[in-house]
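>>> sequence first, then the predicted structure:
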Amino acid sequence: MRTIPTIDIVDALATEYADKSPSDILKLALSQQGEVAISFSGAEDVVLIDMASNLGVPFRVFSLDTGRLHPETYQFLETVRKYYNIEIEICFPETEAVQQLVQEKGLFSFFEDGHQECCGIRKVQPLRKKLATLDGWITGQRKDQSPGTRQDIPVVQADAGFSGPNKQLIKYNPLANWSSSDVWNYIRMMEIPYNRLHEKGFISIGCEPCTRPVLPNQHEREGRWWWEEATHKECGLHAGNLK
């Protein structure tokens, strides 16, 4: 079994695997010694789950429940759980933190002062807590997914944002070089589950209040936090993408 990569060899792995297939990169991630899990929420992530299931090796999946997801997203999570007969480790925000935010600022404060505070409580803190138990995580990030923030993501990287003082967390992005068309060609070819919101014009799907369908020729991330500038469209889960 491959040992946990240290900071001095992560760049070498990123170079070695830069042009390899998503399945090869995923196999590398799942061979890492220690605890590694797939982060699951959308279309890209179910592609990774399908690929992992075809590798025939054990894998873990976790998902963040912010408490404000679309009904269709909850149905999607349950469909995937049953379809692959897997356990999805659901991560919830801290009740007291959510309660304090809502009591002090109401349910829609993000429209007035930005999404970072709400995302920090409902997404980033639960993710940080989960990643503290892992040695590596696998994401569905793609280079073409977000203008100005994801165009340079490598297929393997040291996650400086979530690593601890005594542990190096490794982040794997097997679909970094894929396009949206590649993802959907795979979904259609393999006939795997997807969120039914995609049939209503949604492309990038997050929490219900902060996600809307996009118009023809709009970039997929324009449906997320549409009241904010495009350069700021990261919730904090991948804060390392912001320069």
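Sure, I can see it. Since we're looking at a predicted model, the values are computed, not measured.
>>> going by C-alpha atoms from here, please, whenever you check contacts or count neighbours.
OK.
>>> now stretch 232-243: buried residues?
232, 233, 234, 235, 236, 237, 238, 241 (16 or more other CA atoms under 10 Å).
>>> surely residue 131 touches residue 162?
Yes: with contact defined as CA atoms under 8 Å, residue 131 counts as touching residue 162 (7.1 Å).
>>> circling back: can you tell me which of the buried residues of stretch 232-243 is nearest residue 64?
Distances from residue 64 to these, taken as CA to CA, are shortest for residue 237 (10.6 Å).
>>> and that closest one, how far from residue 152?
16 Å (CA to CA, to the nearest Å).
>>> still on that earlier bit, more neighbours: which of residue 131 and residue 162?
A side-by-side neighbour count of residue 131 and residue 162, using other CA atoms under 10 Å, places residue 162 first with 22 against 19.
>>> okay, residue 59 and residue 158: tell me how far apart.
In terms of CA to CA, residue 59 sits 20 Å off from residue 158.
>>> what about residue 137, which SS state?
Residue 137 carries the three-state label strand when classified by DSSP: H, G, I helix; E, B strand; the rest coil.
>>> check it against this one:
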Amino acid sequence: MRIIDELNEKLKNSSTQEIIEFFIKEYKEKIALASSLGAEDQVLTDMIFKTDRTARVFTLDTGRLNPETYDVMDATNLKYSVKLEVFFPKLQEVQNLYATQGVNGHYESIENRKRCCNIRKIEPLKRALEGLEVWITGLRSAQSITREEMKLVEWDEAFNLIKVNPLINWSEEEVWNYIKTNHVPYNKLHDQGFPSIGCAPCTRAIKDGEDVRAGRWWWETPEHKECGLHKK
């Protein structure tokens, strides 16, 4: 798509802060950060609110998050004097999910797990993205084999809008240096061996030497380890 190529070319030598400032200025109320409240998204939240305190940052509450995730949500609201937007799954769909596969049916098959992700994450995300032209994510290419070929700016066919990945070329060290230097609130599970944090039943700490996303849906093979939020 021409606009995607043009944006990638225009911004290829820009700093991450410059990229954030460009998109917020150009798209104003038509842009938002979809935050998981993980380390990368906290870096972007800090950059965004330094640019514009009224910019949209939203998160998805699946109903199965760790207590530490709510703690960082609260700490973020307090630090920046904001209220992050929160989108929840539809009650009836969650009840139907429980009726058909129980509390932890997602462990039984990829199909079950993807249905749970769809109800708790994908459908709320679709509502959150309504009316937007651009969404910002904290994806990094080093996080997973499913993300190695992602670019700074992409066209998201699933949601029909521009997706911007300002940290796509950042290393994990760069993420943590920024957090420490700028005193950014972060999820304390990161200190307990959780580099990637999602729903509590689907996230565990990783062992030394394991891939940074090894703790997400650890019972599945690496090429399946996406919930559907970030399709190619």
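In hand now; what should we look at? It should be emphasised that the depicted structure is a prediction, and the values quoted were computed from it without experimental measurement.
>>> the more surrounded of residue 59 and residue 158 of structure 1?
A count of neighbours by other CA under 10 Å puts residue 158 above the other of residue 59 of structure 1 and residue 158, at 22 against 18.
>>> so how far is residue 124 of structure 1 from the more buried one?
18 Å.
>>> and for residue 52 of structure 1?
Relative to residue 124 of structure 1, and taking CA to CA, residue 52 of structure 1 is found at 25 Å.
>>> and the two? Which one has more around it.
Each of residue 52 of structure 1 and residue 124 has its neighbours counted (other CA under 10 Å); residue 124 has more, 23 against 19.
>>> quick one: map the more buried one onto structure 2.
Residue 124 of structure 1 maps onto residue 122 in structure 2, with residues paired by TM-score structural alignment.
>>> cool, residue 45 of structure 1 as well?
Per TM-score structural alignment, residue 45 of structure 1 is aligned with residue 41.
>>> same question, residue 15 of structure 1
By TM-score structural alignment, residue 15 of structure 1 lines up with residue 9.
>>> which element is that match on?
helix 2-11 (DSSP states H and E).
>>> measure residue 17 of structure 1 to residue 101 of structure 1 for me?
43 Å.
>>> does residue 39 of structure 2 touch residue 187 like I think?
Yes: with contact defined as CA under 8 Å, residue 39 of structure 2 reaches residue 187; the gap is 7.2 Å.
>>> the more surrounded of residue 17 and residue 101 of structure 1?
Higher neighbour count among residue 17 of structure 1 and residue 101: residue 17, with 18 against 15, using other CA under 10 Å.
>>> show me the contacts for the more buried one.
24, 25, 155, 156 (CA atoms under 8 Å, 6 or more residues apart in numbering).
>>> the helix or strand in which the second one is found against structure 2, how far on average?
Using DSSP H and E, the secondary-structure element containing residue 25 of structure 1 is helix 22-30. Comparison of helix 22-30 of structure 1 with structure 2 after fitting gives an average deviation of 1.2 Å (mean CA distance after the TM-score superposition for structure 1).
>>> name the helices or strands packed onto that helix?
helix 43-55, strand 136-138, strand 170-172 (3 or more CA pairs under 8 Å, 6 or more residues apart in numbering; DSSP states H and E).
>>> in three-state terms, label the equivalent of residue 79 of structure 2 over in structure 1 for me.
Alignment note (TM-score structural alignment): residue 79 of structure 2 maps to residue 83 of structure 1. What three-state DSSP gives for residue 83 of structure 1 is helix.
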